[in-house]
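In: Curious how this folds, go ahead:
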Amino acid sequence: MTGVLLALVLLALVLLALAPARGQADAALSCPGSRPCLTALMSSNAVYLDCPNTSRPGAVSWHFTNLTAGGGELKAFVVGGELVKTPLNPDLSRLVSKAKLVKTDLKLTEPQVYDSGGFRCQEGRSVLAHYKIDFQDAQRLRLSLAACGQTPLGNETVDAGSAGQLEVYTRWGAWQACDRGEQRTGERKRVGFCYVRVPKGEALPCGLARLTLGRETAALRRGPELQVQGCRAQCSEQPETSSPREGPVLLKSTIITRPHQPVRLQCPGASIYSPVYWERNGTGLTWLGLLRENGSHSLDVRTGGGVYRITGASRADAGLYRCFVSRTLTGRFTLRVRGLSLGEPPGLLRGSLLIQNSLIALTCGLLLIAMAWLFSHACHHRHYRRLRSTEEPNRGQGRGELPPEKASDSEIEPRLQTPPHSDQMDAEQPSMSQEQSVN
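Out: I've put the predicted structure just below:
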């Protein structure tokens, strides 16, 4: 009997290690010890990897091996509590660009499928935590709304040859808390990941199973799932709180856009692992309600509603948008749409833009023509002045006149003679008087 109880306790510990902590409300994983915990997580959503029982934070190091590239030796990218840049290793360089240390824990802000691999936290040579993570592609996430009668995927059986029959299924996390309280009707969601049950072995995330078994089948490339259903929170029900590793955030922002432009509002702290809901001008929004509208407004499936999208904004979309994570206000966005008056048809905007662009093109063309004419006129005027300067000295030759530079000596000599001296003039006057007396 004691042996049976011990086996059940060990089995429970293994299941807890394999499952994400606290129903994935804060995407914080804890796996103490040197034995790796195999788990699946969603790409494009932040995750915390816990490094417990550290006595010397400055001696903590994190190591990584990329399983999608064949694995190999784990290499350090955090040493002495600091991120290390390794430009010669592309895998580590990409990882460092999205990694952040919160004390000794590792936060990956936006992991991708190619970041799947082994993560190990050490203090000196002692292994404090070890993870093998399969980041499943959020682009292939399948959404099912219970209110629309949509159901999750069923189990599949795959013939793996010598490995036997493989069962592919979705391993679901716990239902998250209702996204709004005060006994208001809201929605809740849960996340499921693709797993493979191997005969006489533990279940593996599909990505790790493909690498382990060396098989590529459509069933093993099955994507993760997201299920949403209506709910009404009870007064005593409290939502899962976000990770206390970082302080609360309240983002206030004003977005100014033009009509028919896309708008993207990202809720701080929201992820697929936490309850999140949106309000527009004080009215609560739901997955089902937005689906029933015209389709220009939607919630991003990859982040579990953490991003609000408007495909083509209009003046009617202007207003106040607020988002709540675990029923706590974290984002407040004021959207302003400028350009059209309320009710103007889109065709009028396109026509006015066409006329405006045509006027601009015409103005630019006229300016170019005017500049070309001025340049041509300036060149012609300069050439005309140069010709006149060369023709003007020869203008008198046709009437028999000599040019100034070829004047005769007789014309030049009188101008060069000096007037007679005063003494000479006095000497000449007596002779003149004598001649008069003789006469």
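
In: only C-alpha atoms for contact and neighbour calcs from this point on.
Out: Noted.

In: Name the helix or strand for residue 169, please.
Out: According to DSSP states H and E, residue 169 maps onto strand 165-172.

In: just checking, what packs against that strand?
Out: Using 3 or more C-alpha pairs under 8 Å, 6 or more residues apart in numbering; DSSP states H and E as the contact criterion, the neighbours of strand 165-172 among helices and strands are strand 156-159, strand 185-197.

In: what do you get if the cut-off is 10 Å, keeping everything else the same?
Out: For strand 165-172, the elements it packs on are strand 156-159, strand 185-197, strand 204-205, helix 206-213, strand 225-232, judged by 3 or more C-alpha pairs under 10 Å, 6 or more residues apart in numbering; DSSP states H and E.

In: Second input sequence below; structure requested for side-by-side comparison:
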Amino acid sequence: MGNFTKPSMAPRVILLSQSVMLATLWLISLSFSILWAHSSISCSYKSLCRRALLSGNNIVLRCDHPGALWYFTSILGKAVFLISSIHNTKNLPGGSLLLVNPQPSQSGLYSCQDNHNTLTVEYEIDFQDVTTLHITHKTLDQQPLQNETLMLGGEVLIFTQWEPWQDCNLCGVPGERKRLGYCYIEEPGEKPMPCGLYMGEEKLAHSRLRPELQVEACLVPYNPAKETDQPYFIFDIYQLGKLTDSMWLTCPLASIYRLGFPSYRKPGSSSSPPAFMGSVCRRACQDVHLARVPDAASQLGLDQFTATVPVTMLSTLWLLLSLSVPILGLYPFVSCPEGHKCQLALLSNNDILLECPLSRAHWNYSFFISKKNGAINSMASNMEITSGGDLAISNPLPSQTGLYHCWEENSSHVTQFEIDFQDVRSLHITHNSLEEKPLQNESLHVGSAQLIFTRWEPWQDCNRCGVPGERKRLGYCYIEELLDDPMPCGLYLAESPSWSSRLRPELQVEACFVECSDEPFAQLGYVIFDSFQFNEELESLSLLCPLASIYRPISWEANKIPLTWQNELSGKSYNSTLNLATGGQQLQIFQPAIYRCFVEQELVAQFNPMATLELLAPPKRENKTQALPRKADLVPLKLKLVLLMGIALALGLLLFNTLCSAPGKSRKQMLLAK
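Out: As a prediction, the model looks like this:
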């Protein structure tokens, strides 16, 4: 049947440094422009736009052509580079280009071309050195730079071209606003140019060749019509070390191109709110609160990080995590050496990522059953090419068994994946402790030389440590002919479909016990706390364990009692049901309890029964124009505040108890709570 390279497969997990406060949400922001994670500039179709920007500040160059190719020509030379060779750039899924911390040396021409090598837009950018930024404040009677003339082969004028004032960074109270100014040079009778583009390769040390930033006081009324809701506010903690007298705090979503301010109290408040206890970074007149909470908050059990999301269920956050899967690495993945053809079997309805070793990858497919074939643009809606060129497949179907190959223009190397998505609905599950036996080898037909057997994957790690646990392994249906290499059943029978009860994948479970090691298998980096509530119309609910997959070790608890595969398969699980087709990723529950799920022995989520009290939304700003409430109206408000403080204290104690009593390894965790 031919020689094939065995693909490598491993679970991909998120590695989050505990010194980075908002890694998760920043990664999400790379995929969602609505989070305003980066400022962007745009240019008309087939136009050349000349701009000055500041170095050291992220920027997105817009090009609305998915799969666009970007080229760069430096002002220091005429060589043209493919953008993928520049380390601090990233091609975004929609075709735009992200430059992270651009340097003055990256000034030059950025050209965007579509898949047919047609030029769509060009940006000629001067990244002026932010380290030379001249900053003045009007209230301090500080003056901006004055115009000057220089002799550069003739008399030229150096001046500052100012951007419009940004909006006031506060509303309803005194604030500040700023504007940026860029160094420009103008020759008589010519259009002015940014200094760096005008100078080109010529280097001239002059104190006037620098950008500016000017600040002034402002006061604007609160306008509800201009308010923008941002669906989360974030808490983090910090601690000064013995050898450090200070440290930097970073405000997520902030940029020198946007308004924003740091504060140690909420504007309009006479004192800091007791539940916040820290500096607050806010974008003006918007309900996005990003707060750094000092180490005293750890006494409430918030060991690393808290992000409070004002929504009822986990679905919003989990949707964001799922949609940004190419960046977060939530999918298990398979890889194949460049230029090889890899043949493998996988399970249907379980997400997978096919890695392409080519930097500018295109994907084609050929389905064996339906005989459909084509390019990625015509593929099913459950497939997407990531920004890195890999192919993410969500809930693959058995009918999508076939050949997937990635290729690169102007290259003869083609990497191919021949995949049999075996039907997970026919999965044969056995447990060694129940004396259940796996499937036996059989002949495809009576008297035939084709042998049907199960090719087993290695055992996964034990799903718990320090206490009795379970581990599982997957087995795939293969057919072997005499003197030929075995093939996955779906690939072997693609041309001549046949039915047999033996043509099915397997999953085997057994008991295990391992000691906890000091180093966890995967530093997942955060824990999600969610709530649920039964009502009269719902007899059951389905809980989803983030990061879980049938290809990874998973375990669940209900009120600290393990929910085991053995009880599930023996019919002794009465109040919940594991979804076997997802390897336990989903849990159907029939009564309230505190449910916790673990991935690779790490606690990743806890689901608590929701009380009948209403969930509190983020606080809205006080409208200064409204009449003050009557004294009688303040009584229920005070009662609500007392009740809220009591709930916050109880929640803190609950979280402290939860994190301290988590089975397995103890570690610092980032907490996502509602």
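
In: Residue 219 of structure 1: which of the helices and strands packed on strand 165-172 of structure 1 is closest?
Out: Within these, the stretch nearest residue 219 of structure 1 is strand 156-159; the backing value is 7.2 Å (C-alpha to C-alpha).

In: closest one to residue 135 of structure 1 among the helices and strands packed on strand 165-172 of structure 1?
Out: With C-alpha to C-alpha as the measure, helix 206-213 is the member of these nearest residue 135 of structure 1 (7.9 Å).

In: Determine how far that closest one lies from the middle of the whole chain.
Out: From the chain centre to the centre of helix 206-213 of structure 1 is a distance of 31 Å (C-alpha atoms, centre = their mean, to the nearest Å).

In: that older thread, if it's not too much trouble, I'd like the helices and strands packed on strand 165-172 of structure 1 exported to CSV so that mean neighbour count and distance to residue 258 of structure 1 sit alongside each entry.
Out: Below are these laid out as CSV (neighbours: other C-alpha atoms under 10 Å; distance: least, C-alpha to C-alpha, whole Å):
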stretch, mean neighbour count, distance to residue 258 of structure 1
strand 156-159, 13, 48
strand 185-197, 22, 32
strand 204-205, 24, 45
helix 206-213, 19, 43
strand 225-232, 19, 33
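
In: Adding distance to residue 103 of structure 1, write those out as TSV.
Out: Formatted as TSV, the entries for those read as follows, by distance: least, C-alpha to C-alpha, whole Å:
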stretch	distance to residue 103 of structure 1
strand 156-159	43
strand 185-197	28
strand 204-205	29
helix 206-213	29
strand 225-232	32
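
In: before we move on, the earlier item: give the aligned range of the strand holding residue 169 of structure 1 in structure 2.
Out: Residues 449-456 of structure 2 are the counterpart of strand 165-172 of structure 1, counting by TM-score structural alignment.

In: What's residue 289 of structure 2 aligned with over in structure 1?
Out: For residue 289 of structure 2, there is no aligned position in structure 1, judged by TM-score structural alignment.

In: Any idea how many residues pack against residue 289 of structure 2?
Out: 20 (other C-alpha atoms under 10 Å).

In: Now it: closest residue in space, sequence neighbours ignored.
Out: Of all residues not flanking residue 289 of structure 2 in the chain, residue 233 sits nearest, at 4.6 Å (C-alpha to C-alpha, 6 or more residues apart in numbering).

In: Settle this for me: the one you found is touching residue 305, isn't it.
Out: No. Under the criterion of C-alpha atoms under 10 Å, residue 233 of structure 2 lies out of contact with residue 305, with a separation of 12.0 Å.

In: Can you verify residue 528 of structure 2 is assigned to a helix?
Out: No. Counting by DSSP: H, G, I helix; E, B strand; the rest coil, residue 528 of structure 2 is not found in a helix; it is strand.

In: Now for it, how many residues are close by?
Out: Neighbouring residues of residue 528 of structure 2 were enumerated by other C-alpha under 10 Å; the total is 22.

In: What of residue 430 of structure 2?
Out: Under the neighbour criterion other C-alpha under 10 Å, residue 430 of structure 2 is assigned a count of 21.

In: ok, back up a step: identify all contacting residues around the match of strand 165-172 of structure 1.
Out: The set of residues external to stretch 449-456 of structure 2 that reach it, using C-alpha atoms under 10 Å, 6 or more residues apart in numbering, is 345, 438-445, 473-482, 486-489, 500, 502-508.

In: Kindly recompute the last result at 7 Å.
Out: Applying C-alpha atoms under 7 Å, 6 or more residues apart in numbering, the set of residues contacting stretch 449-456 of structure 2 from outside is 441-444, 474-482.

In: Sweet, I'm off.
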